[in-house]
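Engineer: My questions are about this predicted structure, shown below with the sequence.
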Amino acid sequence: MIDSVDVPIIASHVPAYAHPGDAGADLVATEAVHLEPGERALVGTGVRIALPEGFVAFVVPRSGLAARHGITIVNAPGTVDAGYRGEIRVSLLNTDLHASYDVSVGDRIAQVIVMPVPRVRFTPVEELPQSSRGERGFGSTGYQTGVSS
């Protein structure tokens, strides 16, 4: 298990973990944005990182913003590849049907999770090995249609 990894960063506000053991470090807005219901905006964080090869960063929504205000990320999770050196920007979406939402400079708008990722070799084959799940897709672990509780 990897204990920690050093990630070079240029940032006006370095992402921080709110609690010991948290997987995601908070990203904050570096610009103010007003989101009307159903509106989306690309919001800057001022964060640029240099991930080591074999790592990826995922930008994910903050559960509190989603639960209280309906604010989420359009392309969640956003993927930051090891070779990317530009600013991490977050595509926020206001899913609330009635209320607008204001993002202020310094607001926590997303979290970044850094993870190791192996390089995969895709091997063409004629047939895939069997599994207990097989070809069952969405809801295959318990979702049933036509059943009332």
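Structural biologist: Sure thing, it's come through.

Engineer: use CA for all of it now, contacts and neighbours both
Structural biologist: Will do.

Engineer: Tell me where the chain has helices.
Structural biologist: Using DSSP state H, the helices of the chain run over 63-69.

Engineer: quick one: the residue nearest the centre of the chain from Ile73, how far?
Structural biologist: When CA atoms, centre = their mean is applied to the chain, the residue found nearest the centroid is Val60 (2.0 Å). Relative to Ile73, Val60 is positioned 7 Å away (criterion: CA to CA, to the nearest Å).

Engineer: I'd like the distance from the lengthiest strand in the chain to the chain centre, please.
Structural biologist: If you go by DSSP state E, the chain has its longest strand at strand 108-116. Strand 108-116 has its C-alpha centroid displaced from the chain centroid by 6 Å (CA atoms, centre = their mean, to the nearest Å).

Engineer: ok, and for that strand, which residues are buried?
Structural biologist: For strand 108-116, a neighbour-count test (16 or more other CA atoms under 10 Å) marks 108-114 as buried.

Engineer: next, the one to line up against it:
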Amino acid sequence: MSAQPDAPLTADGRLRVLVRRLRPDAHLPAYARPGDAGADLASVVEVTLAPGERGLIATGVAIAVPAGWVGLVHPRSGLAARHGITVVNAPGTIDSGYRGEILVNLVNLDPSESFTIRPGDRIAQLLLQQVAEATFDEVDSLPETTRGETGHGSTGGFAGIHDRAPGAPAELSPRRTS
């Protein structure tokens, strides 16, 4: 999807996002490599999360997401894979009207090890996406589709899923074989 005509663009065609540094030691969002979708967000605080504990981690920056766009805060795959650290409300949403500090809601899913976040640690990724504002029109019925009203596991993904009767709901828990 291309930028809206009124969206502020830089000379090289990138979306211009205004950033306010709230603390002198804060890192501005930055892409680690060319072509990366997410810009890294870094912590400005030291916080230790015990197993199962969550916390709002300050980044020390606020941004002005342009109208018609949204900032989405995603987990960092390395933190999740190596330490069980992820974003609780992934993705977090930064609306275009929000001007407060970006706080990242992290949780430690490791069952036994605490994890310490230190100032400067990259803790999440910020993705910017264009969004449409909708008008919601109430109707008595919706247009028919082949999927219909099925959801929550209706397309399967589990061995034996095709053994169920047509129209029967898909099981969401593993089958017992004994």
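Structural biologist: Yep, that arrived. These figures come from a predicted structure and were not determined experimentally.

Engineer: so the longest strand of the first structure corresponds to what in the second structure?
Structural biologist: Using TM-score structural alignment, strand 108-116 of the first structure corresponds to residues 122-130 of the second structure.

Engineer: And stretch 14-28 of the first structure, by the same measure?
Structural biologist: Per TM-score structural alignment, the counterpart of stretch 14-28 of the first structure in the second structure is residues 28-42.

Engineer: Show residues contacting that stretch.
Structural biologist: 19, 21, 26-27, 59, 61, 119-128 (CA atoms under 8 Å, 6 or more residues apart in numbering).

Engineer: In the first structure, what range does the top strand by length along the second structure match?
Structural biologist: Determined from DSSP E, the single longest strand within the second structure is strand 54-64. Using TM-score structural alignment, the residues of the first structure aligned to strand 54-64 of the second structure are 40-50.

Engineer: Next, the buried residues of stretch 45-57 of the first structure.
Structural biologist: Counting neighbours by 16+ other CA under 10 Å, one finds that the buried residues in stretch 45-57 of the first structure are 45-51, 55-57.

Engineer: Which position in the first structure pairs with Ser141 of the second structure?
Structural biologist: Per TM-score structural alignment, Ser141 of the second structure is aligned with Glu127.

Engineer: Identify the residue of the second structure aligned to Thr72 of the first structure.
Structural biologist: Match for Thr72 of the first structure (TM-score structural alignment): Thr86.

Engineer: can you give me the strands for the first structure?
Structural biologist: 9-11, 25-28, 33-35, 40-44, 47-49, 55-60, 71-73, 78-80, 89-94, 101-103, 108-116.

Engineer: Skipping adjacent residues, who's closest to Arg62 of the first structure in space?
Structural biologist: Ala110 (5.2 Å; CA to CA, 6 or more residues apart in numbering).

Engineer: distance of whichever residue in the second structure pairs up with Glu87 of the first structure from Glu113 of the second structure?
Structural biologist: Under the alignment (TM-score structural alignment), Glu87 of the first structure maps onto Glu101 of the second structure. Note on Glu101 of the second structure: its distance to Glu113 of the second structure, by CA to CA, is 29 Å.
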